[in-house]
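> Just a sequence and a predicted model for now, questions to come.
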Amino acid sequence: MTRLNIKDLLLAPRLDRQQVAGLLSPYGFRDPPKADANLQAMADDPSERELLADILEDLLICVSQSADPDQALNYFERFARAALNKTRLFSYLKDSPRMLEILARTLGGSPYMAEILIRDPHHFYWLTDPQVIYSGRKKREIQRELARTLKVLVDEQQQLDYLRVLKRREMLHIGVRDLLRLCSVEETLAALSILAEALISATYWICSSALRREYGIPRNAFAGFTILAMGKLGGGELNFSSDVDLMYLYATDQEEAGSISASEYFRRLGQKITGGLNEFTGEGYVYRVDLRLRPEGKAGNIADSLDGYRRYYQSRMGTWERLALLKTWPVAGDRALGREFLSMVRAFIYDLPFDRGAVEDVRSMKRKIDEQMALRKQRSRNVKLGTGGIREIELIAQSLQVCHGGQNQQLRERNTLRALAALCDRSLISAEENETLTRAYLFLRDVENKLQMVNDAQTHSLPRDHEELTICARLLGYFDDDSGLAAEQFLRQYQYHTGHVNRIFEGIFGVHGPRRFSQPT
């Protein structure tokens, strides 16, 4: 009996199910008949089929090394169908084996990124340019590209849709580089933050220009409004599918714009910016906006004056707000006003003592989180809020910063990893604790990004389904080997890191922990 070659899948007249399964079984497909159907659908033209047969073995090897081989091949068929010229695509992949690997791992790793490629196949050729794939994008590059295009587009909706299109492409670039380990976790978080800053700034420009055309402008108002980033964006450590925490600030109430007051003008500007970022059109959305960190939360003004913020913080600032304000950073509009705000809140953050009451406030916050996680049965599976998760690391860093930052200005860091390093330099955490928390933070942020890049969904929970957990583990670089199944290896590492984080957290906030918060006399 003639031994079958892998090319026979495409070139032999007809193979039975057993023969197909025999050829495809080495490549890890859960559903070989479906995989074969995808292959058969990729090329009808004889010349295209010959080209596909030439790369078939390399394609199947690359697909087998992706997080989900079945998904990768299914999306490859759809991508090939969407490509304007299959001959060009297959020839390019034949001449560029590395680009075949990039494509297969992307398609097998993230339906979100796969759909971007299928929607805009030309992005693949842009992405796989060595000057693009092997280097991160600088903020000024993105800003220049935005400025050039926005000047040409005159319609507000077209301008906002352009931001959505550019975001899609840039998220593909960041996601693929992260997936292929072409950059560190820190670089991924920074790239996501840089992109968000550029797009929020562009949205501000579009919306403020439109509002000026409608109402005119209060005297000095163009130099009197700023967008403040909070949370992960404020710290320059945004995750893959994150809301952006924003606050809107204007300089004064003592101006008018035509028939409306300055406060009404800036309220409308805040609403317009929020809508421009939030709105979902045929091109997607820019960012989901969360304004709940502003004074009074959902009940507060969407935008407020510098004096309004000052009055609130003087009378009603809570411990959680002191921690949250550590990460505040102006990302659009009048940066001088933003710096004035930072100078103003610095006193509220650091001048009040971080006493036993403040420590108990943090404990209370954590107890409430733990209760919520227990109700949802998420304490051991939520990367962000679960036991030993990201939030515990943030609470350690932020609490010690607020407590000791009044005397030590070098502790006033927005970024969590830089804050941990500064705390270590001042002997407020040990070198061992710093290393443990840093390694755990990078691991957990990597897990969080991989969970979210699958479907561009804001999830923080490990999958309960074993198959989905295995795909997550493979995304993170774990594969079945002598040390165990991929999912088991990943869970061991997850439990190792979260266990160590929780021990440090309990040590700092437990019975003997408050000595860490004692002030030097």
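Structure's in. What do you need?

> alpha carbons only for contacts and neighbour counts from here, please
OK.

> Could you report the neighbour count for Gly297?
For Gly297, the tally of surrounding residues (other CA atoms under 10 Å) stands at 12.

> Check it against this one:
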Amino acid sequence: MLKAQAHELAKRFGVPIGASGAPQDLLIVGMGKLGGRELNVSSDIDLVFLYDEDGETRPTAIYPDARRSLTIQEFYERLARRLIPALNDIEGPGFVFRVDMRLRPNGDSGPIVCSSDMLETYLYTQGRDWERFAWLKGRVINTPVFSDGETFSRQVNNVMSLVKPFVFRKYLDFGAITSLTKLHEMIRAETTRREIARKGSYVNVKLGRGGIREIEFLTQTLQVIRGGRDSSLRGRETLLMLDALAKEGAISSEVANKLKESYVFLRDVEHAIQYVNDEQTQRLSRHGENLPNVAGLLGIQEEKLWERLEQVNDFVSKTFDSIFQTEKAENKGDWPLGWETGTSTAASALVEKLTSFRVSGRSR
């Protein structure tokens, strides 16, 4: 698809040639689950479109009839406007993938295609802590169209050499780790609030307490902490990185193996949930709804499924809390559940919380 669309554009506008005189290819970076080769049944794909050098299109021996020149950015913006609908739009039997472009520099307000210079400026002047985790998984997923293999590899290396020091700092940034942990705590609390609002009628196997996200967050945080000095911890796949972390002594082999088993189980449950109605969801009902079908797909009784799920959630959450020291904060000093959104049950608890600050002098 990429090659066919690029060749069609090259017939009209020529080949993108950079300042060095070398053909410049589009670099499609797969982020998240795509970058880590961990897609689920109903995943969307997070993409970032890049190119290495600025320049313009020129006629070549293969495309001699090109009559109009474009900048490389203009050329690849046109290509992006062809590629995204081809993957994302529903036609005939369906679509290929849902495409999400919001992880690109400046998100929805940024250009759909960026040069390596633009990426570098963004990462080191505006890049946020959570984007270090996003780019940890980043992987160029396409092959060359206009350049040879050696030139293409050089372009990929140029781009990824900008990303590596952004993700993996030589010296540990404790402030970043703290802010990311707080962000996760907010997500966990909001997910719990929603589950409680539904009277515990379902659990979210991805975002809930002891879910998929906590294993991934734990793994990636330890990678970010240690990866600046240890290249073996710069991988993208969760299971392989748990092994690597155990080998380097960041976690015990016993914990790593149990986390791997838990991750595989939770991902299997996630796949089964999404197979039931082909929906992009991670909610498993406690009774009825999708529970019988999910249990059937996994070949396990409903009661046994919930028993296993609760055991896994308990182990993962306790492991997470022990590493990030969140349990004490949640039990003794956390904000009342639902205070951000003003739930009715949070009002009196919030008054009590604020009063405790005044009494203890923490408001000063």
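Received the coordinates, thanks. Model, not experiment: these values are computed from the prediction.

> Would you mind reporting the TM-score between them?
TM-score for the superposed chains, counting by TM-score structural alignment, normalised by the length of structure 2: 0.78, backed by 304 aligned residues with a CA RMSD of 2.1 Å.

> So which residues of the stretch 351-500 of structure 1 form helices?
Ranges of helices within the stretch 351-500 of structure 1 are 356-375, 390-404, 416-425, 431-453, 466-475, 486-509, based on DSSP state H, counting those that start in this stretch.

> Please identify the most buried of the ones you listed.
helix 390-404 (a mean of 23; mean count of other CA atoms under 10 Å).

> Provide the aligned range in structure 2 for that helix.
Residues 212-226 of structure 2 are where helix 390-404 of structure 1 lands when matched by TM-score structural alignment.

> about what we covered before: adding distance to Tyr350 of structure 1 as columns, could you present the helices of the stretch 351-500 of structure 1 in CSV?
Putting the helices of the stretch 351-500 of structure 1 into CSV (distance: least, CA to CA, whole Å) gives the following:
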stretch, distance to Tyr350 of structure 1
helix 356-375, 12
helix 390-404, 6
helix 416-425, 15
helix 431-453, 23
helix 466-475, 41
helix 486-509, 20
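
> Ok, which of the ones you listed comes nearest Tyr162 of structure 1?
Of all the helices of the stretch 351-500 of structure 1, it is helix 431-453 that lies closest to Tyr162 of structure 1, at 21.7 Å by CA to CA.

> Quick check: the gap between Pro320 of structure 2 and Gly30 of structure 2.
Residue 320 of structure 2: Phe, not Pro. To Gly30 of structure 2, Phe320 of structure 2 is 27 Å away according to CA to CA, to the nearest Å.

> picking that back up, to the chain's geometric centre, what's the distance from the match of helix 390-404 of structure 1?
Stretch 212-226 of structure 2 has its C-alpha centroid displaced from the chain centroid by 12 Å (CA atoms, centre = their mean, to the nearest Å).

> mean shift between it and structure 1?
Stretch 212-226 of structure 2 differs from its equivalent in structure 1 by a mean of 0.6 Å after superposition (mean CA distance after the TM-score superposition for structure 1).

> longest single strand anywhere in structure 2?
strand 44-51 (DSSP state E).

> just so I know, which of the helices of the stretch 351-500 of structure 1 lies nearest Lys272 of structure 1?
Shortest distance between Lys272 of structure 1 and the helices of the stretch 351-500 of structure 1, using CA to CA, is found for helix 431-453: 27.4 Å.

> how close does the longest strand of structure 2 sit to structure 1?
Mean deviation for strand 44-51 of structure 2: 0.7 Å (mean CA distance after the TM-score superposition for structure 1).

> who's in contact with that strand?
If you take CA atoms under 8 Å, 6 or more residues apart in numbering as the criterion, strand 44-51 of structure 2 is touched by 24-34, 80, 97-104, 112-116, 155.
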